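A.B. asks: Fold the following for me, if possible:
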Amino acid sequence: MSHIVNKKKKVLLAEDDQGLVTILEKVLKKNYELGLSYDGAQTLKMVREFEPDVVVLDIMMPYLDGLHICQQIRQDRGQNDRPKILLLSARATEQDRQLGIAAGADDYITKPFRIDDLLKRIDDLAKG
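C.D. replies: As a prediction, the model looks like this:
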C-alpha cells in the first residue's frame, strides 16, 4: 500500500504594497507554500528558483511591470502552462483586462477585491 503525500501547491505573491502583502501572506500561508517578491526583477528570479504553481502578480511593480514579467515567464516556459498567472491591477477597464490576458495571464482581478474572491481564483488556478 502506498501513501501519497499531498504536497502544498506553491504560490508566488509578487506585490510591492507591503500592507496588502501582510494581509495576503496570512491567508495564503494556510493552504500554500508561499514565496514573496516585491519587484519585477526579483519576481523573474523567484519564478525560476521557487517554481511556483501560481503567480499572483501585481501589474504596477518597480523595475519591471507585471505585463512584461508575464510575457517573459511565458517566453521562458514555451508551451508549458505552468505557472498559472493571476494579474492584480487597479486598472479596471476591459481593455486593460484584455492586455493582461494577451500578455499570457490566466486570470485578471481588479483592486480593490474581496479576499475570498481572490482565494477562489487562486484555488481554481492551482487545481487546473
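
A.B. asks: going forward, measure contacts between C-alpha atoms and count neighbours the same way
C.D. replies: Fine.

A.B. asks: State the distance from the spatially most central residue of the chain to D16.
C.D. replies: Residue closest to the mean C-alpha point of the chain, counted by C-alpha atoms, centre = their mean, is V56 at 1.7 Å. Look at V56 and D16: by C-alpha to C-alpha, to the nearest Å, they are 12 Å apart.

A.B. asks: This protein: strands as residue ranges?
C.D. replies: Using DSSP state E, the strands assigned to the chain run over residues 10-14, 33-37, 54-58, 84-89, 107-110.

A.B. asks: for the shortest one, packing partners?
C.D. replies: Meaning strand 107-110. In terms of contacts (3 or more C-alpha pairs under 8 Å, 6 or more residues apart in numbering; DSSP states H and E), strand 107-110 is packed against strand 84-89, helix 94-102.

A.B. asks: Also this sequence, please, to line up against the first:
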Amino acid sequence: MANYKILLADDEAALRFLLTETLADEGYVITETADGKEAAERLQEAVFDLVILDYMMPERTGVEVCEWLRSHDNPNRHAPVILLTAKALEKDRERAKAAGATRYIVKPFSPLQLLDTVEELIRAGANE
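C.D. replies: Just a heads-up that it's a prediction; the model follows:
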C-alpha cells in the first residue's frame, strides 16, 4: 500500500492520538492539527489524499475549513473530506454536505469504522 497522506484535525488530543495510531498502523502518513486555522494552513502547504475534520474546533470549525477548501485555490480542493461530529441533527448533516464534505461520521464511532471509510474513499480516489 502506498504511503497515503491524511490530514487529521481534531481538538481532542486523546481522540487524535487514537485515530493517528489506528491509521498509522495501516501505513497511512498522518499530519495532525488541533484547530481549524492550523488545518487550513497545512492544506495550503501540502497535498493530502484525504482530510479528516472535526466539526467543532477552535479558530475555525470543520465545516468552515471544508467550505474554504472547496471554494479556494489550494492543492487539496478535490480531496475527500470526512467530517467527524457529535452533532447528529439533520440540519448539521445538510450543512456538512453543502460545505462539500464527502462523508459524515457521528461520534462515538469505532476507529475501525473510520478506517473502513478511509480505505473506501482512498480506493475510490485512486481509481479516478
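
A.B. asks: which one of the strands of the first structure is the most hemmed in?
C.D. replies: Ranked by mean neighbour count, the strands of the first structure are led by strand 54-58 with a mean of 27 (mean count of other C-alpha atoms under 10 Å).

A.B. asks: about what we covered before: in TSV: the strands of the first structure, plus distance to Q75 of the first structure.
C.D. replies: What follows is the strands of the first structure, written out as TSV (distance: least, C-alpha to C-alpha, whole Å):
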stretch	distance to Q75 of the first structure
strand 10-14	18
strand 33-37	20
strand 54-58	15
strand 84-89	13
strand 107-110	18
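
A.B. asks: Show me what S110 of the second structure lines up with in the first structure.
C.D. replies: Superposed on the first structure with TM-score structural alignment, S110 of the second structure falls opposite R114.

A.B. asks: Now do the helices in the second structure.
C.D. replies: Counting by DSSP state H, one finds helices in the second structure at the ranges 13-25, 36-45, 62-71, 90-99, 111-126.

A.B. asks: Show me the one of those that comes nearest Y4 of the second structure.
C.D. replies: Among the helices of the second structure, the nearest to Y4 of the second structure by C-alpha to C-alpha is helix 111-126 (8.1 Å).

A.B. asks: helices or strands up against that closest one?
C.D. replies: helix 13-25, strand 50-54.

A.B. asks: can you give me how far it is from the chain middle?
C.D. replies: 11 Å (C-alpha atoms, centre = their mean, to the nearest Å).

A.B. asks: buried stuff in it?
C.D. replies: P111, L114, T117, V118, L121, I122 (16 or more other C-alpha atoms under 10 Å).

A.B. asks: so what's the aligned residue in the first structure for L19 of the second structure closest to, chain neighbours aside?
C.D. replies: Here L19 of the second structure is matched to L24 in the first structure, going by TM-score structural alignment. Excluding the flanking residues, the one nearest L24 of the first structure by C-alpha to C-alpha, 6 or more residues apart in numbering is I115, at 8.0 Å.
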